[in-house]
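In: here is a sequence with its predicted model. Questions after.
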Amino acid sequence: MLMHSAVSAHFVTILEGGDFAEPAHRDLFSAVVALRDRGQRTTPDTVIGELRRRRSPLGAETVHAVASHAPVEAVALYYAAIVRDLAALHRKPSSATLEGMAPMPMRGFLIDEDD
């Protein structure tokens, strides 16, 4: 959402703040959504300002690091769907821990098996 404002509308239909396991990712997502909802640009600098306004512990270094590692636009929505799907699995009572989660083959993404 920091680097691909053209697809940010899709992100908010796929994800919500609670989908992120890391508090830092939730804070960052919430700040970007707040800026977007107010009609402001979601550049790294405006997001840093919003995080400061919210007294978030996230610093400028973190925001710039996230922005520099953003996937290309074509892949960004794919990653958002992965976050959404993993969040749904974590919400299931039987998968409260990683040990309780069923194995999920993600060929070509996390493992190097293309057979």
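Out: That came through fine.

In: when you work out contacts or count neighbours from here on, use the C-alpha atoms and nothing else.
Out: Will do.

In: flag every buried residue along the strand or helix carrying Ala31.
Out: In the assignment (DSSP states H and E), Ala31 maps to helix 23-37. For helix 23-37, burial by neighbour count (16 or more other CA atoms under 10 Å) applies to His25, Arg26, Asp27, Leu28, Phe29, Ser30, Ala31, Val32, Val33, Leu35, Arg36.

In: one more to weigh against that first structure:
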Amino acid sequence: MSKTLIGTPDPDRPPPEPVLRDEHAERTVLAALLHHLQLAPYLMAVLHATHFSSPACREIFLAAAAVHHHTEPCTPAAVTAELEHRQQADSGAPAKAAMDMVSNLARAVVQPESVVVYYAAIVRDLADLRRHAAAHPEGMPSMPMRGFLTDDDT
């Protein structure tokens, strides 16, 4: 039995654009990076600065990575000092917003480590989807349809 769709694309409603960023997941990962010092090696191995969608989050991650590579603990004070150092070296960096975000993350409630690992995977996977969407703009988006199916056999 075969089915035939009778109908046309819905002209009234454009297809919804997928949201390919999760700011909550990014902030949760960064807050954990500043509080769970034992998670820093794992997060540095799994994530990259380009995985973060916000420029301030990218700057915080880069500063935390620099602190971690200097074999210092990624505390909020050390990351803020690194951000200040970067701001002096490059005045175009969004370091002011990043420093404000670090102070907010320092006071944030931190999730358990297992939740942070889950959020790190979300941040990484959404970055992969953003890269795929940018590389394949001709992809087939979902298209709302009006119509109904009819049986061809009857």
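Out: Nice, I can see it. All values derive from a computational prediction rather than experimental measurement.

In: got a TM-score for the pair?
Out: Once superposed, chain against chain, the TM-score is 0.76 (TM-score structural alignment, normalised by the length of structure 1); 101 aligned residues with a CA RMSD of 2.4 Å.

In: among the buried residues of helix 23-37 of structure 1, which one sits closest to Arg91 of structure 1?
Out: Using CA to CA, Arg26 comes nearest to Arg91 of structure 1 of those, at 15.9 Å.

In: these two touch, right, that closest one and Val32?
Out: No. Counting by CA atoms under 8 Å, Arg26 of structure 1 does not reach Val32; the two are 10.0 Å apart.

In: structure 2: helices as residue ranges?
Out: In structure 2, the segments counted as helices under DSSP state H are 23-35, 40-46, 55-69, 76-89, 95-106, 113-135.

In: check which helices and strands the shortest one sits against.
Out: The contact analysis (3 or more CA pairs under 8 Å, 6 or more residues apart in numbering; DSSP states H and E) places helix 40-46 of structure 2 against helix 55-69, helix 113-135.

In: residues contacting His4 of structure 1?
Out: Contacts for His4 of structure 1 were tallied using CA atoms under 8 Å, 6 or more residues apart in numbering; they are Glu73.

In: so what does it match up with in structure 2?
Out: His4 of structure 1 maps onto His36 in structure 2, with residues paired by TM-score structural alignment.

In: over to His25 of structure 1?
Out: For His25 of structure 1, the aligned position in structure 2 is Cys57, judged by TM-score structural alignment.

In: show me the contacts for the closest residue to that match other than its chain neighbours.
Out: Excluding the flanking residues, the one nearest Cys57 of structure 2 by CA to CA, 6 or more residues apart in numbering is Ala98, at 6.8 Å. By CA under 8 Å, 6+ apart, the contact set of Ala98 of structure 2 is Ala56, Cys57, Glu59, Ile60, Leu83.

In: just send those back as TSV, with distance to Leu43 of structure 2 too.
Out: Shown next, in TSV, are those (distance: CA to CA, whole Å):
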residue	distance to Leu43 of structure 2
Ala56	17
Cys57	14
Glu59	15
Ile60	13
Leu83	19
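
In: ok, so of those, who is nearest Arg130 of structure 2?
Out: Closest to Arg130 of structure 2, out of all of the contacts of Ala98 of structure 2 and judged by CA to CA, is Cys57, at 16.3 Å.

In: surely that closest one meets His24?
Out: No. If you go by CA under 8 Å, Cys57 of structure 2 and His24 don't touch, sitting 11.2 Å apart.

In: can you tell me what sits against stretch 62-73 of structure 2?
Out: Leu33, Leu37, Ala40, Pro41, Met44, Ala49, Cys74, Ala78, Val79, Glu82, Leu83.

In: need those residues in TSV with neighbour count and distance to Pro137 of structure 2, can you?
Out: Output for the contacts of stretch 62-73 of structure 2, formatted as TSV (neighbours: other CA atoms under 10 Å; distance: CA to CA, whole Å):
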residue	neighbour count	distance to Pro137 of structure 2
Leu33	28	34
Leu37	14	39
Ala40	21	35
Pro41	13	35
Met44	17	30
Ala49	17	23
Cys74	26	38
Ala78	18	41
Val79	27	37
Glu82	22	37
Leu83	25	35
